[in-house]
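Peer 1: Sequence first, predicted coordinates after that:
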Amino acid sequence: MGYELIQEDGSKKVVRFTMDASDLGKIFRKVKREISKEALIPGFRPGHIPESILQKKFGNLIIAEVAEQAHRSLTEDFFDNFDWVLSDEDPEFENLLPVEGEDYIYTVTYKVFEAPEPVDYREVKVTVPAFDLDKAVNDTIDNIRTQFVEFEPTEDASAEGDMVILSYPAPDNSEDKEPRDISAVIGRNDMGPGFDELVTGVRAGDSFTLQMQMQNTKEGVETPSVPAHKFTVKEVRSHTYPELDDEFAKKAGGFDDMDKFREKVREDLSERHAAEMKSYKERLAVNAILENNQFDVPAFMVSNLKNDYLTRLEADQKDEAAVKAAEEMAESKVREFLLLRQIAIAESLEIPEQEIAEAVAGGDSRSAFLDRKRNEKALEFVLNNAIVEEKHPEEPSEGHGDTSAYPWKWVRVETEAAEEGER
């Protein structure tokens, strides 16, 4: 029982399959038992129908089922041993049916998919953000430090990092007329753009009126009227951060001294950044080689992967846009798989047989393991030969955080203008 590649003609592969009479006979007997149990023939109990009657009534069905099961048995590990990717064309079966008591020998002609030779996969350009590890360590420790901040009332003017507690009148439609209190830590941008700047330099007892106003409005476009709010500073609390000493290291990280804590932060940041950059560079490199290698892929592979993506969605999520996105993503992933496969073949990136055998012994499929490991090697090859450039991020503009994405900001208004806005 087995198979043999007997002819190759470009993308056409002719394979001869053979099953000896004894193994074929087992399938015949199995199929007959199954049909006998399910058939309803007057005068006979299910499972006790004479073979002559089965042959007369279900002979064609028996042969068709035996042929299907025999082929399924013969091809169980077929594609594990032939490193092919099939095309969209259906295999051509020799028109021979199994005969009980005889060897079953037939041929199948497969049309395999031939991806084009890969191009421009060496020295692809990959641009990544520059990473200052020392600065990242200091910023991380400073961020942890702010979590241990302590606030104390002060008569001084508010400054960066201080907490400002303000009160404002209750809304007119509120049953509770007691003033409301809010607090803001200057620098955190908790209240939206412009607010932190307006409450910097204030003292307890100060009052002022603030209003949210639209930014960058088009000429002639009427902007909605937003009520102004009168705020009174109830209290200013200055901030105190802990010293970066051994006591802080114990509180923040459970370390005996600050040097050990700093080293741990450095180690964690370095490992995390390396993992993030590896994934980031891989994605950029794959996008680059996909852009350089455009080709059509087998539609059945795209369809199978698309359906796999869609099964992960709820029924009400499978709208036209979701189906289209799933198809586009599937096409890209299939092309990525086939392209990396071709790069591995072009560069003779082999997987040791012992490694494959160990994976198969552990329950892995030979073909699946080979595809996975070979493509990993191909991607590693692309990255090792890539031109990686670092780009330093632009310096942030002055102020309390990036507020450019907001369509509005807080501004101070005079009392008369505020009253006019409320009317």
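Peer 2: Perfect, thanks for sending it. Residues are numbered from 1 along each chain as shown.

Peer 1: Going by C-alpha atoms from here, please, whenever you check contacts or count neighbours.
Peer 2: OK.

Peer 1: For this structure, which segments count as strands?
Peer 2: For the chain, the strands defined by DSSP state E cover 2-9, 12-19, 92-93, 104-111, 125-129, 150-154, 163-168, 180-185, 207-214, 229-240, 387-391, 408-413.

Peer 1: Export those as JSON lines, with columns for distance to residue 345 and mean neighbour count.
Peer 2: Shown next, in JSON lines, are these (distance: least, C-alpha to C-alpha, whole Å; neighbours: other C-alpha atoms under 10 Å):
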{"stretch": "strand 2-9", "distance to residue 345": "19", "mean neighbour count": "12"}
{"stretch": "strand 12-19", "distance to residue 345": "19", "mean neighbour count": "18"}
{"stretch": "strand 92-93", "distance to residue 345": "27", "mean neighbour count": "12"}
{"stretch": "strand 104-111", "distance to residue 345": "19", "mean neighbour count": "19"}
{"stretch": "strand 125-129", "distance to residue 345": "22", "mean neighbour count": "15"}
{"stretch": "strand 150-154", "distance to residue 345": "63", "mean neighbour count": "14"}
{"stretch": "strand 163-168", "distance to residue 345": "63", "mean neighbour count": "21"}
{"stretch": "strand 180-185", "distance to residue 345": "59", "mean neighbour count": "16"}
{"stretch": "strand 207-214", "distance to residue 345": "59", "mean neighbour count": "18"}
{"stretch": "strand 229-240", "distance to residue 345": "62", "mean neighbour count": "20"}
{"stretch": "strand 387-391", "distance to residue 345": "22", "mean neighbour count": "13"}
{"stretch": "strand 408-413", "distance to residue 345": "57", "mean neighbour count": "18"}
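
Peer 1: The structure to be compared is supplied as follows:
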Amino acid sequence: MDIQLEKKNPTEASIKITLSEADYQPKVEEKIRDYRKKAQIKGFRPGKVPDSLVRKMYGKAILVDEVNHALSHALQDYLRENKINVLGEPLPQRKDADAIDWDKQKEFTFTYDIGMAGDFSLKLDEVKVTRYTVDVNDALMDETIENIRTQPQLSNSVEVDEYQEGDLVSGELKAEEGDFVNNGVLSPADLSEETRKLFKGLKKGDSVSFDIKEAFTNPAALATATGLSAEEAEKLEGDFTFTVEKINRNEPAELNQELFDKVFGPGVVTSEEEFRTKVRETIAENYDRESERLTNQKIREELLANTEIDLPDDFLKTWLKATNEKVSDEDLEKEYPMFARDLRWTLIQNKLAEENEVKVDTKEVVENVKEGIRQQFRSYGMGDEIEDMLDNYANNYLQEKDGQNYMQVYNKLRHDKVMEVVRQKVQLEENTVTADEFRNQLQQPQ
């Protein structure tokens, strides 16, 4: 066997593999002997089929299989032993295969085109990124607690006499022409601005008329209000009358033990002071997670902008076309820049992981999934009683989708570890901001 690497440029090369008869024929002979033992051909007892007949019937197919098998192993072994990190997959040159005479040739030569990334270096100490800390002040605390108290699942629904914005109204919705009638709940918040004005000050027994298509701008809200499917509700048209039978308002929940237990779990906090402290900690933790995500995103953008990585663009486009036959040339040109950007980030991340010896083992993957399952069951009020079942739950999840779930968790843990290392090496400028200022940062295009 002879293997030669020919570099066309820093990012593209070809690998020529020449197989001699000694590289594949022993396996061919072994397969033919195996076929003789198992072949069931009319007129011959099992194991007594003549060698010449087996070769005539199966010889060429066996030869093709064994040559391809030898080629595949030789190519992969060569790439691994020479530490050649290819992008995409090696592409065989079709002219070699088309020119083969399988009946006469004893020596076979195949050439594969490969693409590689150019060498690059990372200068983490030159990366400068701002990391934001949100000031959890009293105003933010009061706003958050008010939002908690008014959440539908926590607030108290009370019946009132006169409609105010935010109330829910129950009553009869009736077409002014036709037979349609439905009794149900209507949320004026789902209506157009002009229609909402009609409900201001309404009391039980009052009626209001509106054009059904102009009133509802959201098909899902129209379906809910009419009790019909989205398709059926879409067919409604004309003027409708809604007669108010009941008005309900969500009153903020009281700051008492019942609310504390619903929000943080039974007995976790037992006073308003402890509740406020716990809310403050939770707000800070949530904003810290968001800040870390934003910081990671900014670091990613800085590294992509300041790290020059040459890619074999022509090869990659050819490979993408070869593996996605339905992709048009127009779509390929449109989507390739994003593909190349993601590929550059993958290369950067792999280099960071290698240089900093970042590793993730199976135990970490399993434990991460188990913790996620624990949190899910805790939200249902279950605790220690599910511990004995966690291993089975986790293993079943990780084996689903042919191992894709495993790789998804693995890649996330690896990414988190890599970014943790990176944050320690780049220049982070700490900046304390208000919640509104931080939200504005999140809305900035990245």
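Peer 2: Happy to help now that I have it. As the structure is a prediction and not an experimental result, all values here were calculated from the model.

Peer 1: what's the TM-score here?
Peer 2: Here the superposed chains carry a TM-score of 0.52, computed using TM-score structural alignment, normalised by the length of structure 1; 347 aligned residues with a C-alpha RMSD of 6.3 Å.

Peer 1: Could you point out which of the strands of structure 1 sits nearest residue 54 of structure 1?
Peer 2: strand 104-111 (21.5 Å; C-alpha to C-alpha).

Peer 1: closest to residue 284 of structure 1 out of the strands of structure 1?
Peer 2: strand 125-129 (6.3 Å).

Peer 1: what angle separates the closest one from strand 387-391?
Peer 2: Calculated by axes from the mean of the first three to the mean of the last three C-alpha atoms, to 10 degrees, strand 125-129 of structure 1 forms an angle of 30 degrees with strand 387-391.

Peer 1: I would like the residues contacting strand 125-129 of structure 1, please.
Peer 2: With contacts defined as C-alpha atoms under 8 Å, 6 or more residues apart in numbering, strand 125-129 of structure 1 is touched by 277, 280-281, 284-285, 288, 386-393.

Peer 1: quick one: residue 112 of structure 2 from residue 340 of structure 2, how far?
Peer 2: Distance of residue 112 of structure 2 to residue 340 of structure 2, given as C-alpha to C-alpha, to the nearest Å: 22 Å.

Peer 1: Pick the one among the contacts of strand 125-129 of structure 1 closest to residue 347 of structure 1.
Peer 2: Looking across the contacts of strand 125-129 of structure 1 and measuring by C-alpha to C-alpha, the closest to residue 347 of structure 1 is residue 386, at 15.2 Å.

Peer 1: how far away is the closest one from residue 282 of structure 1?
Peer 2: Plainly put, residue 386 of structure 1 is 10 Å away from residue 282 of structure 1 if you go by C-alpha to C-alpha.

Peer 1: just residue 168 of structure 1 next, same as before
Peer 2: According to C-alpha to C-alpha, residue 168 of structure 1 and residue 282 of structure 1 sit 53 Å apart.

Peer 1: ditto for residue 233 of structure 1
Peer 2: Distance, residue 233 of structure 1 to residue 282 of structure 1, using C-alpha to C-alpha: 53 Å.

Peer 1: go on, residue 243 of structure 1?
Peer 2: 41 Å.

Peer 1: So those two - more neighbours on which side?
Peer 2: Neighbours were counted for residue 243 of structure 1 and for residue 282 using other C-alpha atoms under 10 Å; residue 282 has more, 17 against 10.

Peer 1: my guess is residue 202 of structure 2 meets residue 163, correct?
Peer 2: Yes - between residue 202 of structure 2 and residue 163 a contact is recorded at 5.3 Å, counting by C-alpha atoms under 8 Å.

Peer 1: Which secondary structure elements does the lengthiest helix in structure 2 sit against?
Peer 2: When structure 2 is parsed with DSSP state H, its longest helix is helix 272-306. Counting contacts by 3 or more C-alpha pairs under 8 Å, 6 or more residues apart in numbering; DSSP states H and E, helix 272-306 of structure 2 is packed against strand 128-134, helix 138-149, helix 329-355.

Peer 1: With structure 1 overlaid, report how far the shortest one is off on average.
Peer 2: On superposition with structure 1, the mean distance recorded for strand 128-134 of structure 2 (mean C-alpha distance after the TM-score superposition for structure 1) is 10.0 Å.

Peer 1: could you give the angle of that strand to helix 272-306?
Peer 2: Using the same axes, to 10 degrees: strand 128-134 of structure 2 against helix 272-306 is 160 degrees.

Peer 1: coming back round to it: figure out which of the strands of structure 1 is closest to residue 77 of structure 1.
Peer 2: strand 2-9 (10.0 Å).

Peer 1: what about the residue lying closest to residue 141 of structure 2 once chain neighbours are set aside, neighbour count?
Peer 2: Leaving aside its sequence neighbours, residue 141 of structure 2 sits nearest to residue 280 (C-alpha to C-alpha, 6 or more residues apart in numbering; 6.6 Å). Neighbour count for residue 280 of structure 2, taken as other C-alpha under 10 Å: 19.

Peer 1: circling back to that earlier point, and the longest helix of structure 2, which residues are buried?
Peer 2: 275-276, 278-280, 283-284, 287-288, 290-292, 294-296, 298-300, 302-304 (16 or more other C-alpha atoms under 10 Å).

Peer 1: How far off centre is that helix?
Peer 2: 21 Å (C-alpha atoms, centre = their mean, to the nearest Å).

Peer 1: so which of the helices and strands packed on helix 272-306 of structure 2 comes closest to residue 248 of structure 2?
Peer 2: Nearest of these to residue 248 of structure 2, taken as C-alpha to C-alpha: helix 138-149 at 16.4 Å.

Peer 1: Show me which positions of that closest one end up buried.
Peer 2: Quick answer for helix 138-149 of structure 2 (16+ other C-alpha under 10 Å): 140-141, 145, 148-149.

Peer 1: and of the residues you listed, the nearest to residue 32 of structure 2?
Peer 2: Nearest to residue 32 of structure 2 among the buried residues of helix 138-149 of structure 2: residue 148, at 75.2 Å, using C-alpha to C-alpha.

Peer 1: how about the nearest residue to the closest one, chain neighbours excluded?
Peer 2: Excluding the flanking residues, the one nearest residue 148 of structure 2 by C-alpha to C-alpha, 6+ apart is residue 154, at 7.3 Å.
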